[in-house]
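Novice: Sequence plus predicted model, see below.
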Amino acid sequence: MLSYVRVAVDSKPEALLQLMLREWQMERPKLLLTVHGGSENFILPPKVNQAFSKGLITAAISTGAWIFTDGINTGVSKYVGEAVKLFGGHDLRKRNTIGITSWGMIDNNLDLIGRDVFRPYQPLGNPLSKRTCLNGFHSHFLLVDDGTLGKPGCQQGLRRKLEKQIQLLKIHPLFILLISGCIYLRSSFRRLNQGVPVLCVVVEGSAAIVSTVLDYVSSAPPVPVFVFEGSGKAADLFAFLHKTSHFILRLNKWILSAN
């Protein structure tokens, strides 16, 4: 059984967090893994898929993390769902994988209308529809409604506000297991006893991911970004730029020392 709530796009993040902790009785996170990437279906090379799937769930389980995705049954969110299925254990509600999804983008969303009721939901969409289905291997969903239909992206602003609200939660120091098989752009976590660390994970992704990553690394404090090289598109571009920048820095140091 999955838990979900339909919320307004201007909902207060502190109210959403209290709902998650009190009504849904989710365990307080010690780490937040926020996964971004391609929303359309794409193929991950087997080695990258294995590194991503096993690494993500191992990191989440070992640290008591929450995982944020778009919650849809395509793209990187689908890969997260498959990772949860393979490596997440049998108790779905303890996996704490939260899909934050645009209400207007969900196929058959009228089937979900109701208050304190159980609703059957079939995650098989109409292939001719421009909308998508929810991924059934997530444990919870925040369905963000801005009054539009078939328009993606309205959830991103509220998702970011909720992430910042979660960062304010006080936690005890913990050991963070870094995900293997990836390249990081920033690695400056805050002191762990000040609040919940947030880690952005990028897999594939379109040009829109560039502004998302820029927002994370330029925030105060900056959010570390882990990029899975070999997953394609934006992720591979970030990996290339990361390697190139380090090469240029080393080259400049060599030129200066030679002079």
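Specialist: Looks like it came in fine. These numbers were taken from a predicted model, which means no experiment stands behind them. Residues are numbered from 1 along each chain as shown.
Novice: Every contact and neighbour count from this point should use C-alpha atoms.
Specialist: Will do.
Novice: biggest helix in the chain by residues?
Specialist: In the chain, taking DSSP state H as the definition, the longest helix is helix 233-258.
Novice: Kindly spell out which helices and strands sit in contact with it.
Specialist: strand 225-227 (3 or more Cα pairs under 8 Å, 6 or more residues apart in numbering; DSSP states H and E).
Novice: Who are the packing partners of the strand it packs on?
Specialist: Using 3+ Cα pairs under 8 Å, 6+ apart, strand 225-227 sits against strand 183-184, strand 198-203, helix 208-218, helix 233-258.
Novice: of all those, which lies closest to Leu158?
Specialist: helix 208-218 (13.3 Å; Cα to Cα).
Novice: what's the closest one packed up against?
Specialist: strand 225-227.
Novice: picking that back up, with distance to Pro13 and mean neighbour count added, can I get the helices and strands packed on strand 225-227 in TSV?
Specialist: Converted to TSV, the helices and strands packed on strand 225-227 look like this (distance: least, Cα to Cα, whole Å; neighbours: other Cα atoms under 10 Å):
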stretch	distance to Pro13	mean neighbour count
strand 183-184	28	20
strand 198-203	16	25
helix 208-218	18	15
helix 233-258	29	14
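Novice: let's bring in a second one:
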Amino acid sequence: MTHHPAQNRQETNQLYTSIGVISHGTITFAEDTSNPAKFISIPSNASVQHVKELLFRQWCSERPPLVISVAGGAKKYTMKPKLLKAFRSGLLKVARTTGAWIITGGTNTGIMKLVGEIVQQNPDRSRPIHLIGIATWGCVSGVEQLAVRGSNVVYPKSHSNASGEAPLEPNHSEFIFIDDGTARKYGGEIEFRAQLTQAISGGFFAPRSACSVNMETPSKAASQSSRPEKPVPVILLVVEGGPFTVKTVHEAVVQNNIPVVFFEGTGRCCNLFAKAVRLYDDNRRNFEDTEGASP
């Protein structure tokens, strides 16, 4: 079935209304003026199902075969050369061969900057990688420029280094900004990001009863489809990281049943988690015997 531009715009506007979009448009970065990034800013309680539908039907045009959500430190970080080589080649290979989406915090700092630089090295420009940034609206440098409705915003290369703010990473293809009413307070996007990735998964890792709930799509456009959606595998990949990464892991694993992979050796909380997992694996039999013992 062929969709005409006018029909696509109408469906997009309907989704924007359902989501409660506050502002939307495109961002042109000084580093690459040929590929504007789409963006929306939305309230923190926006429907993840409608945002998922926007990604599937409008922004990215299709359901992804895999989603890799990357979390880690937002401060300046230098990875050891051997680890960097493995991380770069592995991430790029998976994204290129599978068509996976990559989700990050979207700013030009720490691990997010590193992921953006890796995606920029994609040699096949005919198959662009969807790199989706989910950030807190009040923590984006120059965010006042983005308070538009359908306009293109030219995002300058240089921004102030005010505390609690960070510029956007220019290699991202889509941005979702969570406006929780705060200014210069990081972490407002963490819960929404975990819920959205779980919604995208369609309950891939959830119990059967939970899967039936997550598969529901409330919009009229989705209800017109007679084919049930197939679940999408989603993983959280942790590289280095601090307190906000700990919260991200909790929201993903404990609250939304999303599996996590720790890139051990990258430092800080990632190494701590990896050590804890290994300790548990080494002593699993003892733990199970203790839990099964009669009081």
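Specialist: Here it is on my side, so go on. Here the structure is a predicted model, which is why all the values come from computation and not from measurement.
Novice: The longest helix of the first structure versus helix 208-218: what angle between them?
Specialist: Orientation check (axes from the mean of the first three to the mean of the last three Cα atoms, to 10 degrees): helix 233-258 of the first structure against helix 208-218 gives 50 degrees.
Novice: Out of the helices and strands packed on strand 225-227 of the first structure, which is closest to Met1 of the first structure?
Specialist: strand 198-203 (27.0 Å).
Novice: what range in the second structure does the closest one sit on?
Specialist: With TM-score structural alignment applied, strand 198-203 of the first structure matches the range 234-239 in the second structure.
Novice: That stretch vs the first structure, average offset?
Specialist: Averaged over the aligned pairs, stretch 234-239 of the second structure sits 0.5 Å from the first structure after superposition, using mean Cα distance after the TM-score superposition for the first structure.
Novice: can you list contacts of that stretch?
Specialist: Contact partners of stretch 234-239 of the second structure, identified using Cα atoms under 8 Å, 6 or more residues apart in numbering, comprise 66-73, 111, 197-198, 200-201, 204, 245, 249, 252, 258-264, 266-267, 270.
Novice: give me that answer again for 7 Å
Specialist: 66-72, 197, 201, 258-263, 266, 270 (Cα atoms under 7 Å, 6 or more residues apart in numbering).
Novice: do stretch 236-252 of the first structure as well
Specialist: Contacts for stretch 236-252 of the first structure (Cα under 7 Å, 6+ apart): 183, 185, 227, 229-230.
Novice: So of these, which two are at opposite extremes in space?
Specialist: Leu185 and Gly230 (15.4 Å).
Novice: OK, contacts around the equivalent of Thr74 of the first structure over in the second structure?
Specialist: In the second structure, the residue matched to Thr74 of the first structure (TM-score structural alignment) is Thr109. The contact partners of Thr109 of the second structure, taken as Cα under 7 Å, 6+ apart, are 74-76.
Novice: again, but for Phe263 of the second structure
Specialist: 238-239, 270.
Novice: what about 6 Å?
Specialist: Applying Cα atoms under 6 Å, 6 or more residues apart in numbering, one finds that Phe263 of the second structure lies in contact with Val239.
Novice: Now which residue in the first structure aligns to it?
Specialist: Using TM-score structural alignment, Phe263 of the second structure sits opposite Phe228 in the first structure.
Novice: hmm, back to that, work out the gap between the match of strand 198-203 of the first structure and the centre of the chain.
Specialist: Here the centre of stretch 234-239 of the second structure is set off from its chain's centre by 10 Å, with Cα atoms, centre = their mean, to the nearest Å.
Novice: again with stretch 251-271 of the second structure
Specialist: With Cα atoms, centre = their mean, you get 14 Å for stretch 251-271 of the second structure.
Novice: just stretch 141-150 of the second structure next, same as before
Specialist: On Cα atoms, centre = their mean, the centre of stretch 141-150 of the second structure falls 20 Å from the chain's centre.
Novice: That one maps to which residues in the first structure?
Specialist: Counting by TM-score structural alignment, stretch 141-150 of the second structure corresponds to 107-116 in the first structure.
Novice: in the matching stretch, what counts as buried?
Specialist: Of all the residues in stretch 107-116 of the first structure, those buried under the rule 16 or more other Cα atoms under 10 Å are 107-109, 112.
Novice: which among those gets closest to Gln122 of the first structure?
Specialist: Asn108 (8.4 Å).
Novice: now that closest one: how far from Thr244 of the first structure?
Specialist: 46 Å (Cα to Cα, to the nearest Å).
Novice: longest helix of the second structure?
Specialist: helix 81-98.
Novice: So which elements touch the helix or strand just after that one?
Specialist: Reading on from helix 81-98 of the second structure to the C-terminus, the next helix or strand found by DSSP states H and E is strand 101-104. With contacts taken as 3 or more Cα pairs under 6 Å, 6 or more residues apart in numbering; DSSP states H and E, strand 101-104 of the second structure sits against strand 67-72, strand 131-136.
Novice: Next, the mean deviation of the helix or strand following strand 101-104 of the second structure compared to the first structure.
Specialist: Downstream of strand 101-104 of the second structure, the first helix or strand assigned by DSSP H and E is helix 110-120. With mean Cα distance after the TM-score superposition for the first structure, helix 110-120 of the second structure departs from the first structure by a mean of 0.8 Å once superposed.
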